[in-house]
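Visitor: Okay, sequence plus prediction incoming.
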Amino acid sequence: MKIAIFGATGRVGSRVTNFALQEGFEVKALVRDIEKAESMISGAQFINGEATDLIAVEQTIEGCDLVFSALNTDKTDTLSTAKPLIIQTMLKHDISRIITIGTAGILNSRFEKGKYRYQSNESKRRSTFAAEEHEKAYQALNKSTLDWVILCPTYLPDGDSEGKVRYEENYLPEDGKKITVTDTALFALEEIKKEEFHHTRVGLSY
């Protein structure tokens, strides 16, 4: 399998990319800084460019079987701008499967019906910009004909695998407080391999 990866030098993205290469998958990754990418990842094919550039997106996706995105908001509209371009290009090249990393803020509120967590008192964040960007990306996928899944970890500290990951579709597992970057990446790798979820958000925590 050949995987197109966006956000390959980020905290989750770099781990997923390295795990995928260790599993024997081929990887094409769109990166802004190839020198930085090569220092973090060995064995991938790098495309230099921006995720908001349709030509760079197409160069990355063409010839692949699956798309994985760990793009974050980075205090810009990169995520909401890039996601429609990725969807458009996947449809053009007849690639149906995409797995992305989202945020627990776009999961359903367990206590306030009809709201996302970031809109409810379940969220402690004062700024909602990042969650709003992730919501736009979710809505774009939800309106598409793609076979998508958004993995939505809660508080995401660095750290090794702690195991015993809990998950729930469209909600954060009850009393979920955190999950490490490594365990999030390992969960994503398993989803790449097993394709267990379809057209859904998946809340992740311990």
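Guide: Done, it's in. These numbers were taken from a predicted model, which means no experiment stands behind them. Residues are numbered from 1 along each chain as shown.
Visitor: all contacts plus neighbour counts: C-alpha atoms, from now on.
Guide: Fine.
Visitor: which stretches of this protein form helices?
Guide: Listed in chain order, the helices of the chain (DSSP state H) span residues 11-22, 34-40, 54-61, 78-92, 129-142, 181-194.
Visitor: Reformat these as TSV; add mean neighbour count.
Guide: Compiled in TSV, those are given as follows (neighbours: other CA atoms under 10 Å):
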stretch	mean neighbour count
helix 11-22	21
helix 34-40	14
helix 54-61	20
helix 78-92	19
helix 129-142	19
helix 181-194	19
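Visitor: Got another one to weigh against that:
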Amino acid sequence: MNITLFGATGRVGSTILREIEKEHQVTVLVRDASKLLSTTSLKIIEGSILDERLVEEAIENADMVISAIGTDKTTTLEESIGYITNAMKEHGVNRIITIGTAGILQSRTEPSLLRYQSSESKRRLTFAAEQHEKVFRTLEQSSLEWTIVCPTYLPDGNAKGNYRVEKDFLPEGATEITVGDTAGFACTLLQSNAFNRSRVGIGY
């Protein structure tokens, strides 16, 4: 399978890359190729995710897109999703898996709200969640086959394998999930439509 991966030098993205490059042809668009942990079998495009031409070049031969772009205290996430979805439509690519945040899952206590908008959220700053919500709304309004993996507190760490997942909600009592398990779960979605057009909460 030809997979385009955005965010390949980040914590979750680099872990996903290690998994998928073993069995798939991977194209990455990165600002700094020297930060890639592996380059042996990759097609590397160096430049900005906000360069629409480069985004289209990265996606043109893809069967699937994975986005692990972080918020980075900028509006990059919000701006780039439009370029990504437009390029996918242009080249007939239907499947996208993105890494989001538990803040954009539905609140259990206030079901009409997202978690970051409700009393469930303990975070004072909502900018990152707002950016992820804009990605969610863009995908929700598209005809694409999308899944947003929504981890709660995300410490570094290898996969343990004993995580729980739930469609549109954070599993009850979940407080954290490692980078390794978040990336590992995202990779299981390459061959599964179980959470098509859904957010997925993940945690221990």
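Guide: Structure's in. What do you need? These figures come from a predicted structure and were not determined experimentally.
Visitor: care to give me the TM-score?
Guide: After superposition, the two chains reach a TM-score of 0.97 (TM-score structural alignment, normalised by the length of the second structure), with 204 aligned residues with a CA RMSD of 0.9 Å.
Visitor: about what we covered before: between the helices of the first structure, which one is closest to Asn170 of the first structure.
Guide: Taking CA to CA as the criterion, helix 129-142 is the member of these that comes nearest to Asn170 of the first structure, at 11.7 Å.
Visitor: ok, average deviation of that closest one from the second structure?
Guide: On the superposed models, the aligned residues of the second structure are on average 0.3 Å from helix 129-142 of the first structure, with distances taken as mean CA distance after the TM-score superposition for the first structure.
Visitor: Now do that helix: which elements does it pack against?
Guide: In this structure, helix 129-142 of the first structure makes packing contacts with helix 78-92, strand 147-153, judged by 3 or more CA pairs under 8 Å, 6 or more residues apart in numbering; DSSP states H and E.
Visitor: Can you state the residues of the second structure onto which it aligns?
Guide: Helix 129-142 of the first structure falls opposite residues 127-140 of the second structure when the two are matched by TM-score structural alignment.
Visitor: Ok, stretch 65-85 of the first structure next?
Guide: Taken onto the second structure by TM-score structural alignment, stretch 65-85 of the first structure occupies residues 63-83 there.
Visitor: Now the terminal residues of the matching stretch, how far apart.
Guide: Taking CA to CA, to the nearest Å, stretch 63-83 of the second structure runs 17 Å from one end to the other.
Visitor: Then stretch 55-67 of the first structure?
Guide: With CA to CA as the measure, the first residue of stretch 55-67 of the first structure is 16 Å from its last.
Visitor: Likewise for stretch 38-58 of the second structure?
Guide: End-to-end distance of stretch 38-58 of the second structure: 18 Å, with CA to CA as the criterion.
Visitor: picking that back up, kindly reformat the helices and strands packed on helix 129-142 of the first structure as TSV and extend each row with distance to Ala185 of the first structure.
Guide: Below are these laid out as TSV (distance: least, CA to CA, whole Å):
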stretch	distance to Ala185 of the first structure
helix 78-92	19
strand 147-153	10
